[in-house]
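Trainee: make a model of this:
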Amino acid sequence: MAERLIPGDIAPDFTLEDETGKSVSLSDLRGRKTILYFYPAASTPGCTKEACDFRDTLGSLKAAGYQVVGVSPDSVKALAKFSEEEQLSFPLLSDEDHAVAEAYGAWGEKKNYGRSYMGLIRSTLVIDPEGKVSLAQYNVRATGHVAKLRRDLKLDN
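Mentor: The predicted structure follows:
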């Protein structure tokens, strides 16, 4: 299991395909503040709630200089369906081998009904324009997370 990132760390570079099949690299996102959020599975209730919360606040996040990017272990095809169904207007990146999640400390041991297994840990990292982590949140809850993130970023709700 990878170490969790903390503020001040350099965000690991990556290149992943988005829901349209286009390659997106962290270096492509430089110059603006980026909210990189990791979620376990597209089209599940919690992940849908979180994605829609980001979608519904995207205008105010953009106005504050933030761009939002979601990352999950789903296939490009699953992400395309999810994005279309929920009318998401920000990129969703496919990390099928979970290498990026591991690099960001968002892949690790989870427990469910007494069973332990490896999986994606719902996490959000804010990366500054120079590529450094300015905020790292792990084991976040899907419901209410975007509102809490906005408070932590000192943005008005």
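Trainee: use CA for all of it now, contacts and neighbours both
Mentor: OK.
Trainee: just the helices in the protein please.
Mentor: 45-63, 76-86, 99-103, 145-152 (DSSP state H).
Trainee: between those helices, which one is nearest to Leu16?
Mentor: helix 99-103 (8.6 Å; C-alpha to C-alpha).
Trainee: list the contacts of the closest one.
Mentor: Met1, Ala2, Glu3, Pro12, Phe14, Phe38, Asp95, Trp107, Gly108, Leu120 (C-alpha atoms under 8 Å, 6 or more residues apart in numbering).
Trainee: how about this one, so we can line them up?
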Amino acid sequence: MAIEEGDKLPNVELDTPDGGTIALKDQAGRPFILYFYPKDDTSGCTREAQDFSALLPEFEALGASVLGVSKDNAIKHQKFITKYDLTVPLATDTDGKAMEVFDVWVEKQLYGKRYMGIDRSTFLFGADGKLFRSWRRVRVPGHAVDVLESVKQLLAR
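Mentor: Here you go, the predicted structure:
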């Protein structure tokens, strides 16, 4: 069952490129943006990470944190961060636990071939740790700006 608006941050841990871990439930206390993307160093995923990196100071000025997640391992994440000078934090979900909880590991189709992959999705949690808004099947252009505007709406409540 997928996480829905009003649900609390799940008790899932993700690995970071520096060898640490991030517990999602510990992100409560301020607005938290969790975005899932298919693969490091691909055109759409690179653009999305660059967009969130460019807006990171604005998110932080609002007291919000952002975390990007894919199935790529820590080494690939570190290369991706270095290659594009990314500032948005990234984490890896190699065991797929977070992807399962957020229901973003889905069957896809490309050129008639079916395969499993990440449905590009974003989740905005309030300081109370509850899901405020989610975006599924995200189209990258303008998405980070849309999320920033939603953080402002969340804070204005």
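Trainee: returning to what we had before: can you flag the buried ones in the contacts of helix 99-103 of structure 1?
Mentor: Buried positions within those, assessed by neighbour count (16 or more other C-alpha atoms under 10 Å), are Phe38, Asp95, Trp107, Leu120.
Trainee: tell me the counterpart of the second one in structure 2.
Mentor: Pointing back at Asp95 of structure 1 there. The equivalent of Asp95 of structure 1 in structure 2 is Asp93 (alignment by TM-score structural alignment).
Trainee: the residue positioned nearest the centre of structure 2 and Trp135 of structure 2, how far apart?
Mentor: What sits nearest the mean C-alpha location of structure 2, by C-alpha atoms, centre = their mean, is Tyr35, with 1.5 Å. Per C-alpha to C-alpha, to the nearest Å, Tyr35 of structure 2 is found 9 Å from Trp135 of structure 2.
Trainee: overlap in contacts of those two?
Mentor: If you check Tyr35 of structure 2 and Trp135 against C-alpha under 8 Å, 6+ apart, the residues they both contact are Ser121, Thr122, Phe123.
Trainee: what does the second one align to in structure 1?
Mentor: Going back to what we said before, that points to Thr122 of structure 2. Under TM-score structural alignment, Thr122 of structure 2 pairs with Thr124 in structure 1.
Trainee: from Ser123 of structure 1, how far off is the residue of structure 1 most remote from its centre?
Mentor: Ranked by distance from the centre of structure 1 (C-alpha atoms, centre = their mean), the top residue is Gly114, with 26.7 Å. Per C-alpha to C-alpha, Gly114 of structure 1 is found 22 Å from Ser123 of structure 1.
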